[in-house]
Structure formats: C-alpha cells, structure tokens
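Colleague: coordinates only, sequence not included:
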C-alpha cells in the first residue's frame, strides 16, 4: 500500500478517535522508537484494539473509516473516558493531537437534559419579558435624575472640558450612597444640562426610554432652572421640556406624557411662590399637559410650614399636588402640617408608619383622605433610607389595601427602570402576575390627567391583557 493511503488512514484515525491516538494503534502506521508501550485497559485503548481486530490498516477505505467512527460515537455515549492515553510522539501526529483529558472529563460536550440552572435562566427571562410587556404608569420621575448612561455620554461628548465621567452620575447595581451624596450627584448633572438643546435632548431620550420599557402614561417632574452662562431662563426651561413632549407625540410614540413643575426646597418660600405662578400660567396654556406641582429636593432644607402658603395657592388654582413627605425620619411635625392641605399624592412616605413618637397620627390622616403613595424601592435601598427590600414600606401599605403606585424616582441615577421595580416588588413580596397586573391597572386611578384620559388608558390595558396572559 502506498504511503499516501497510510498517511490518509493515520490522519482519519487521529481525527476520528478524538485526537488521542493510542500507541498500539498508531504504531501500525508510524514506526515507534524503543519498546512498545505496555497494554493498558482503558476505553481509548480498547477502541484501538478493536480497530486492529476489525480492519487491516493497509486495506482501510473511507467507508470503513466512517463506519468505524459511527460505532465509536455510539460507544462514547456509554463510556466515560479516564486519564489521557499514551500518545504518539511522532512529529507528523502533532497537528492532529487534542489536549489530554483532564480529571476524567471529555474534551467534547455530551448531550443531556437541560440543567436546573438553564431552566432558571429561562424562567427569569420569561419574567423579565412579562414585566417589560406589562403596560405601566410612571408617576414619580425627576427629569434630570432619569438621564440614562447613553444620553449622558452624548452630553459629555459635547462638553469634554468638564471631565465628568459616567460613574459620577449613576449608582450601579449593588452600590449605595447617602441621600446627601445623591443630591451632590444632581449638582454634577446640572453642569452638563445648561442649554435649552441639552434639555430638549434629555426630555426626548427619557420619554423614549420609558416608552421602550412599556410605560403608557408618564408624569415627568422638573424644577425650572436658569443658567446665566447660556441665557436659559426658567420659562425657557419649561417651554423646552414641553417642546420635547410635543415632538415625541408628533413622532407617534405610544406614551401619554404630562408635566409637574417642581419646587426645590432649597429655594425657599419666595422662589416657591414664583414657581407656583409660573405653573399656573402653563396650567392654563398647555391644554392639560402641565397638570400639577411637586415639592421635592433636600428634605433637610427649610420646613414644611414655609411652603404651606404657596402650596395652598397652587391647590386653589387647580394644580394637583405631589409632595415628598416623610422621606427621612423625625419629620412628623412638618408631615402633619402638609397632610392638612391635603396633597393629592405622597412621594416616598418612607417613615409615615414608623414607630417613632407622633407617627401614630400620620397613617390615619393618610388613610382618611385616601392619599395614594408613590413608592420607589430601588431608590430607597440605594439611598439607605430603607435597610432591605423585605423591610420596604410597600409591604405595609399593600397589606392594608391602601392606594400605592410603583415608581422609579430617578431611573438614570439609580440604574433601574419601571419593569425592574415591578419585578423586584413581585419577588420580594411573593406576588403573582395577576396581583402585579392589578397594581398596574389600579395606578391609572391616581394619575393627574382627566377622567377621559383614565378611561382611554383602561381600555388600552384591557386590550393588552389577553395577549399578556396567554
């Protein structure tokens, strides 16, 4: 037989035997120096012996090689290879060698049933898909805190001189900050949103991201800002946000967006009165896009009593009120004063039901007026106002059947989205998909838009429900 056929036979056997060529088999083709290796009882050696008995190597043809390899393949399913076999040391064999078997594990994947881990991954993916497709209402979203990492990169590319890095404006998974550190992050964000074009960009991007997350109704909130360096006034700021909302509507995004104009506590009562006046003007001129007023900012700045007059004026003018209350402990006195308005919704309400003195009067006031509470679990965990998810006050208010709506607060800063908030609450409190659907559907009751808008949203929810629960 020619050397060509000997070589072809050798190559075929090397490849077909998994790259580990037993010395006894290989020696039939490649002359081996020195004494023959002692026989060992191993699967690969037995395979080589079987070949020697079944075929004369000088007469192997391609069909026989294929038939032999098929037989080996079936045998491999029943045999577990052990440590690596003695191998041919001939240089010509080197290109065809595969790594030795380590720890008895074969170098090829073996078929088998899906692992428990694979099943868990698939189940988790189904859950994520459910909550992303679930129609949702977002009622507590600060515009500048909702800027995503991708939008932040766009802004930073336009202002490289600021040397602001993405990690300076976001709290990644597993990380935490104090509430004071979070407010410092906003000062960094404000440095890169100083122009009307910046405000337009972030408004449109934020709305599109909420729409992509399955949010069908969104109430953004933002404090009007002026920037002397760019000539942006507070009025221009609000007008630009409204322009962003208008453009998204014209582009056909499947989301209804409204705006709350926010009072920053740090500005004090004088600035608060100016903000209320501005909000009243836009309430009358925007055909229902501006629907209310928000009181927010550093909860340690000022006292609730200072804002009672401008907030009362806003309520008389027809503006709905969403007030951050009891965001930090030991604010029972100011919370009781502001609950006397009463507000139309409460932001956070983290310590309304605490065990501290004076708190026992707050829960009855909230329940008596049926004031919905905007709950932001990831925000509270990352700012350390709540120690753990299972200790979150959602559990308390849900257990007594009080109106509550899940929100993100600042989806950009806290690296979350509304779908994640729904999924987190469901896992933490062991709620079913049906219960989470009810939470989403009932949140329509707490929006600040008209009854006609509420009816339209309910119809939309009902149309989507069958496909979601198929």
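Modeller: Received, thanks. Here the structure is a predicted model, which is why all the values come from computation and not from measurement.
Colleague: from now on I want contacts and neighbour counts done on CA atoms only, so please keep to that.
Modeller: OK.
Colleague: which parts of the stretch 351-470 of the chain are helices?
Modeller: 362-368, 377-382, 394-399, 418-429, 433-442, 451-468 (DSSP state H, counting those that start in this stretch).
Colleague: pick the most deeply packed of these.
Modeller: Of those, the one with the most neighbours on average (mean count of other Cα atoms under 10 Å) is helix 377-382, at a mean of 24.
Colleague: touching stretch 185-204 from outside, list them.
Modeller: 143-145, 147, 151, 155-156, 159, 164, 168-169, 227, 229-230, 232, 236-237, 240-241, 243-245, 247-248 (Cα atoms under 8 Å, 6 or more residues apart in numbering).
Colleague: buried residues in that stretch?
Modeller: By 16 or more other Cα atoms under 10 Å, the buried positions in stretch 185-204 come out as 185, 189, 192-196, 198-204.
Colleague: strands of the protein, start to end?
Modeller: 136-142, 215-222, 256-264, 290-296, 320-325, 345-348, 373-375, 404-406 (DSSP state E).
Colleague: thinking again about what came up before, could you dump the helices of the stretch 351-470 of the chain to CSV with distance to residue 129?
Modeller: Rendered in CSV, the data for the helices of the stretch 351-470 of the chain read as follows (distance: least, Cα to Cα, whole Å):
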stretch, distance to residue 129
helix 362-368, 34
helix 377-382, 20
helix 394-399, 23
helix 418-429, 9
helix 433-442, 12
helix 451-468, 10
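Colleague: in addition, the following structure is provided for comparison:
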C-alpha cells in the first residue's frame, strides 16, 4: 500500500507556507542569508537542530516554531526561494494540486503587496519547472495580529485579485485560536466574498468555544480547517451546510489537541457521519511529515482501502478552489491511476 500511496496523485488543501519548510530547507535559507560557516548561520543551525526533536504537546509551543522562518525570510529573494522549495517538496510527493496559505507580512525589505506578488511570481515560475502540479494561493488573516492588520491585508488582496484571479482563490483565518473574536472579522469576510474569494477558515481547533464555532458555521464557509472539537448540534449543522473538513492528523497530535491517531475525528466524520473530509498536512516541515505519510497513517489506523482513497481524492477535487476545467483535468489523472489498480 505504501508504494501505491506514494505514487498516487494527491490533493493538498491545507498547507501553510512557512510551516511547510523542513529543517533542511531552513538550513538552506540560513546558509543563503548569512553564508555557510558564518556565526549567524551556525547560530540558526543550532536552533533548527532543536526542531528535529520537536515533541511538544502544546498548541502555543507549536506557534513559536514559526518564529525561525519569519526571522530567516527577510528579503524577497529568500521568500521566493522558500516558496519554490515548498512547491518542489509537494511535487516530489506526487501532489497534483496544492493550495498554499500564508499571512502577508511586511518588514524593512518588503511590503505586504510585494510579499504576495513574490509568492505569485514564484507560483507562476514553478508551473514551468513542475508542470504536473497546479498551485493556488490563499492569503490569511492572523487572529493574533488583530483586525487592523486584517483590513490592511484585504486591501492588498483587492489590489491583486483582479490581476491574478486564477491564483488568489480563497481566504483563511488562522493563528492562535484563543486570540480575537470571529465576529470582528465578519465585515471583512463579507467583502472578501464580494471579491470572489472562497473561505477556508480554521475553526474548532480548541475546546470550549462552541458558540463561536456555531457562529462561524452559520456565517458560512466553504471548508473548515481542523474542526477538532465539532460536536453535537454543531456537527449536525456542519453536515447540513455541506462544509468540507480539512483533517490534519499529525499536526493535531503533535499540538496536543488529539491524543493519538486512533482518537482522531477523521474516523467519525468520514465513516460514521459521512461528512466530506480531506487529509492534509497543515505544517509538514514543522511536524516532519508529508501528504503520503498522513494518508498512510489513516490507512494503518482506520483501515482505509483503495476505494476509500479514491473517494478522498474525489472529495479533495470537489472542494478545491479551482476551476471546473482544472478539476476535470485532475479527475482524469486520478481516475487513470486508480483504474490501473484492483479495488
């Protein structure tokens, strides 16, 4: 089964740019930024080495890891390099469709506009290098940065979406789920919808926020990130509204929101409640995984067979934020692969 999954055309709908940088990629960025063997490079390599033994079961600790990539990516050349490295990683894992999400940032060397333009340029460049993978972009609001930062981000998106409507396809709200209130972002999300953006929102990542979860579901989203603590009436509402859940198995376990693979809500949603779900990596670099590994964890834990995998691929295509034409092309590729196997 491992060989089959590795070769399978895959769809990734929940991948954060910075979190997808592996430790080897971070070392490569440090060498590019500071020079091989320099004191600064060696300093960051020591910090990066600590990530290889990352085993925290705390969501707050997980967010601290992103600080390293933020410190390293301080100019547009490094941002471009990071984006291309991430796309290459997914390509090598036979991902045929990838949605990258990232919170636009600014520093002394670039503006938010330049940040997004550079990622878009990198995506376009990757299409000639890796024509087998289609890549789309979902800018994010970071709850920890507040509403004013989100307003600025949406203004930048509005300047770009007219020029790149087939690249910028959606919007996310991510970051520390305990920060801020969802209701404050509603006016901006309404504007985002008017711009033609689809919504893939982090939701129900932590327990005890059932009221906000219901508010988010009722507001409307196309896909839900994680959905770890969806239960009771909210679970029924989720199914009624046909919202696809992006399940990130290893991420949830390493962040401590799920005890182990056996307890992951993917099983209940996919088999018992028949809720549309997709398997995603979230932050494959931080959590030392890839999409093939995540699928194989589900195979080993929940007994998925090739028919289940085919259905998951079809769900990924159906709920992706791309054109019907692209969906048809990907469907043909996936179907051709599965037609050569025995169910």
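Modeller: Done, it's in. Computed from a predicted structure; not experimentally measured.
Colleague: out of the strands of structure 1, flag the one nearest residue 11 of structure 1.
Modeller: Taking Cα to Cα, strand 215-222 is the member of the strands of structure 1 nearest to residue 11 of structure 1, at 61.0 Å.
Colleague: structure 2: matching residues for that closest one?
Modeller: Under TM-score structural alignment, the alignment places strand 215-222 of structure 1 onto residues 95-102 of structure 2.
Colleague: quick one: contacts of that stretch?
Modeller: By Cα under 8 Å, 6+ apart, stretch 95-102 of structure 2 touches 9-18, 90, 132-140, 172, 291, 330.
Colleague: rerun that using 6 Å as the cut-off
Modeller: 9-13, 15-17, 132-140 (Cα atoms under 6 Å, 6 or more residues apart in numbering).
Colleague: which non-adjacent residue is nearest the spatially most central residue of structure 1?
Modeller: Centroid check for structure 1 by Cα atoms, centre = their mean gives residue 416 as the closest residue, at 4.6 Å. Of all residues beyond its chain neighbours, the one nearest residue 416 of structure 1 is residue 408 (7.1 Å), with distances taken as Cα to Cα, 6 or more residues apart in numbering.
Colleague: show me what the one you found lines up with in structure 2.
Modeller: Match for residue 408 of structure 1 (TM-score structural alignment): residue 281.
Colleague: related to what we said a few turns ago, format the strands of structure 1 as CSV; extra columns: mean neighbour count.
Modeller: Shown next, in CSV, are the strands of structure 1 (neighbours: other Cα atoms under 10 Å):
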stretch, mean neighbour count
strand 136-142, 26
strand 215-222, 24
strand 256-264, 24
strand 290-296, 26
strand 320-325, 25
strand 345-348, 26
strand 373-375, 27
strand 404-406, 24
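Colleague: can you redo these as JSON lines with distance to residue 387 of structure 1?
Modeller: Output for the strands of structure 1, formatted as JSON lines (distance: least, Cα to Cα, whole Å):
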{"stretch": "strand 136-142", "distance to residue 387 of structure 1": "21"}
{"stretch": "strand 215-222", "distance to residue 387 of structure 1": "27"}
{"stretch": "strand 256-264", "distance to residue 387 of structure 1": "26"}
{"stretch": "strand 290-296", "distance to residue 387 of structure 1": "22"}
{"stretch": "strand 320-325", "distance to residue 387 of structure 1": "19"}
{"stretch": "strand 345-348", "distance to residue 387 of structure 1": "15"}
{"stretch": "strand 373-375", "distance to residue 387 of structure 1": "15"}
{"stretch": "strand 404-406", "distance to residue 387 of structure 1": "18"}
